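Trainee: Here is a sequence with its predicted model. Questions after.
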Amino acid sequence: MATLSYKENTLLAYQHKEPEFFPMASDMDTCAPRGVDFIRESICVDGTANDWFGQSWTFEPNIGGANPTPGVHLVKDITKWRDDMIFPDLSVLDWEGYAARDTAHWNREHKLSRVMVGFGLWERMFSVMEFQDALCALLDEPEECYYFFSTVADHKVRLYQYLIKYYKPDILIMHNDYGSSGSMFMSPNSWRELIKPHLQRVINCITDAGVLYEPTAVVTLIQFLERLPICGAPRLIPCIFPTTQKSLKKKLDIKCALSVALTHSIWIRLKQQKRRLENQLTKPLMICSWVAQSGLKTPKRNAIVNDELIRYGSTKYTCKRPDYDSPRTSVLGGNPFVK
């Protein structure tokens, strides 16, 4: 029988130690603070509206989220981004009111708490620019890109200082999709020279306050993932389920934990091959420091995956999960963007 709380058990994974029972993202309280009169890194309303930088977004019902409005981008010339972008005055926001509402049901005694504000430095650039223009800007105007990332980092530092003060989370999450499962969108040198110095400042403002930094990188390229811990010892790297899971574990297990998101593509592949999920969760991966989360498209599929995760995952740890015998749910626990 498990003796640790969800908080104590999950913290072991973040500390690169073996948990008592199989940890899942639903073991933490997670929220993404936002509102039409609050944090607007993108939009949280139906239809089309601007974020607080002035970029137009359109809500997409099929994916349950928003994308930059097609054909409408705030920055058309990277050399003129200072004239185009608006940076918000964070001091006028109702931090106390939103923090009280968003954290009202947090169980701080028994669960770790996480706050997610997506859109890292690179993601902000390709949100306000056409993607191909952003890629070209890295090569054609590296100095302007450097100062763009610096200014966005300044905004992020201010934003996270407010979030830490009022939400008091254990963990802060920031997105940064630097590539696909096959390669990065830029050369490692471009990332190191243009983005890393400013990312370092953002990470430092988080970790210096005693909060864990959790980057989200939708990329499985090992040569990039190896560099992230150097930036400020991030404790966890959520990533698309790696096809090179054994080599990834060998490279990273000492430096950081993994949060493996089981996605729709994994479901389709398993269905086509008529294989069970446990065939994808090899023992070397299951016993390293990782936290599981199901991110499939339908409640039925998530319920199936959650059941598989709990049953098979519990065979690799000292104890079964406390909720092992409880009814399975389809809730995307740990995903603050799913209501």
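Mentor: Yep, that arrived.

Trainee: contacts, neighbours, all on C-alpha from now
Mentor: OK.

Trainee: Name the residue closest to the centre of this structure, please.
Mentor: Using C-alpha atoms, centre = their mean, the residue of the chain that lies closest to the mean C-alpha position is Thr216, 3.4 Å off.

Trainee: Relative to Ile164, how far out is that residue?
Mentor: Distance from Thr216 to Ile164, counting by C-alpha to C-alpha, to the nearest Å: 19 Å.

Trainee: How about the strand or helix carrying Ile310, which residues are buried there?
Mentor: Taking DSSP states H and E as the definition, one finds Ile310 inside helix 299-313. Buried residues in helix 299-313, counted by 16 or more other C-alpha atoms under 10 Å: 301-303, 305-313.

Trainee: Presented hereafter is structure B, for comparison with structure A:
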Amino acid sequence: MTARENYLTAARGGKPERVPVFPGDCNVFMPDFWMERDPVTGVDFCNIKWVKNDVGEMPMPGWKAMEEPSQWRDVVKFPDPSQMDWEGMSRRFEESKDPDKVNIAMLNTNGIFLIPVNMMGWEDALCAVCEEPEEMEAFASAIADFLVEVAGYIGKWIHPDIVFTGDDFAAAGGPFLAKEVFRTLYKPHLKRINDAIHSIGALAEFHCCGNCQFLIREFLDCGADICQLPEPNDQLLADKRELGNRLVLTGGWDRHGPGCAPFASEETVRESVRTAIDTYGKDGALIFWDGGICGTSEDSQNKIRWVLDEVEKYGGNYYKSPGRQPG
């Protein structure tokens, strides 16, 4: 199998020849507009200011893109997908991609939940969910309309195997929202986004950091084919045991476990990789990802090197073992 064929076997819930790896086995595309900033003010199309750090960018502390949720109609300036340089973006992607790897298009990393949070801050945005749910739902609907339209252009120009969409609805302690709130405000719009992804012939991969708990089943019910990066814990393991290969995971590595501890030994790091694969990948349906080990320190760089090497060695032979032959 090529890396693409192997990856897609796991992504569809099957048992591949070897454990695929995100993003190493992928060609990743992201539309240009997500990184575009106003040259004068430095804000994006949602009036959010971003500052760089070791892990990428975060909203500027103290900056509010809007004070009240009702202001989104005046503040947000959605780009017009029909005016984007899809021909140029497609050409650059074609020139840079490896034909043997899977093609993944990043529709969004901040969406119907996180965009309002990034605009208002956590406290005000979560209060608005409780105090002004109709306004927040209207904003979520508008964001979803935009993403559905962008997905159509991605399908026409990029032809991805998988489209990635994401929102961090959870933290280490659990979801930020009650199940009823999620179902009312967000679930219908996530389903519309996933339906748009499926309509272009791609698999839908949904990213959510943290302890997702009940959200895993909600994501699947919304049409997610792959759940990316739910925090490994007893609840996720129970879901995996019950749902089997219906629950395809990108992740598996415990970012809060001993392998990620400061100055963890090489053997501890390597053991954490083997544990992740043994726990979540024994029947397939696992795409390994360490979650993007943060930092540029020597300790972080050592961890990255050990993790990737162990995935290649252990994961490369994992399904060749007796009883684990691909079906």
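Mentor: That came through, no problem. None of the values given here were measured: they were computed from a predicted structure.

Trainee: can I assume the residue nearest to the centre of the first structure is in contact with Tyr178?
Mentor: No. If you go by C-alpha atoms under 8 Å, Thr216 of the first structure and Tyr178 don't touch, sitting 9.8 Å apart.

Trainee: tell me the contacts of the counterpart of Cys31 of the first structure in the second structure?
Mentor: Aligned by TM-score structural alignment, Cys31 of the first structure pairs with Phe29 of the second structure. Neighbour list for Phe29 of the second structure: 93, 103-106 [criterion: C-alpha atoms under 8 Å, 6 or more residues apart in numbering].

Trainee: same deal with Phe241 of the first structure?
Mentor: 260-263, 266.

Trainee: for those, which one is nearest Pro88 of the first structure?
Mentor: Ala261 (32.4 Å; C-alpha to C-alpha).

Trainee: can you give me the strands in the stretch 51-200 of the first structure?
Mentor: Assignment of strands within the stretch 51-200 of the first structure using DSSP state E, counting those that start in this stretch yields the ranges 56-60, 65-68, 113-116, 171-175.

Trainee: In the first structure, which helix is the longest?
Mentor: In the first structure, taking DSSP state H as the definition, the longest helix is helix 142-167.

Trainee: which of the residues in stretch 240-250 of the second structure are buried?
Mentor: For stretch 240-250 of the second structure, the neighbour count (16+ other C-alpha under 10 Å) marks 240, 245-250 as buried.

Trainee: Out of those, which sit inside helices?
Mentor: Short answer: these in helices (DSSP H) are Lys240.

Trainee: and the aligned partner of Ile206 of the first structure in the second structure, how many residues sit next to it?
Mentor: Matched by TM-score structural alignment, Ile206 of the first structure corresponds to Ile197 in the second structure. Neighbour count for Ile197 of the second structure, taken as other C-alpha atoms under 10 Å: 29.

Trainee: show me the contacts for Ile197 of the second structure.
Mentor: Residues in contact with Ile197 of the second structure (C-alpha under 8 Å, 6+ apart) are 148, 151-152, 163, 203-204.

Trainee: Which of the helices or strands spans it?
Mentor: Using DSSP H and E, Ile197 of the second structure maps to helix 187-199.

Trainee: same question, Phe22 of the first structure
Mentor: If you go by DSSP H and E, Phe22 of the first structure is not part of any helix or strand.

Trainee: Identify the residue of the second structure aligned to it.
Mentor: Per TM-score structural alignment, Phe22 of the first structure is aligned with Val19.

Trainee: What's the local residue count around that match?
Mentor: Burial of Val19 of the second structure is recorded as 26 neighbouring residues (other C-alpha under 10 Å).

Trainee: Can you tell me the closest non-neighbouring residue to it?
Mentor: The shortest distance from Val19 of the second structure to any non-neighbouring residue, by C-alpha to C-alpha, 6 or more residues apart in numbering, is to Gly315 (4.9 Å).

Trainee: Tell me the residue in the first structure aligned with that neighbour.
Mentor: Using TM-score structural alignment as the criterion, Gly315 of the second structure maps onto Gly313 of the first structure.
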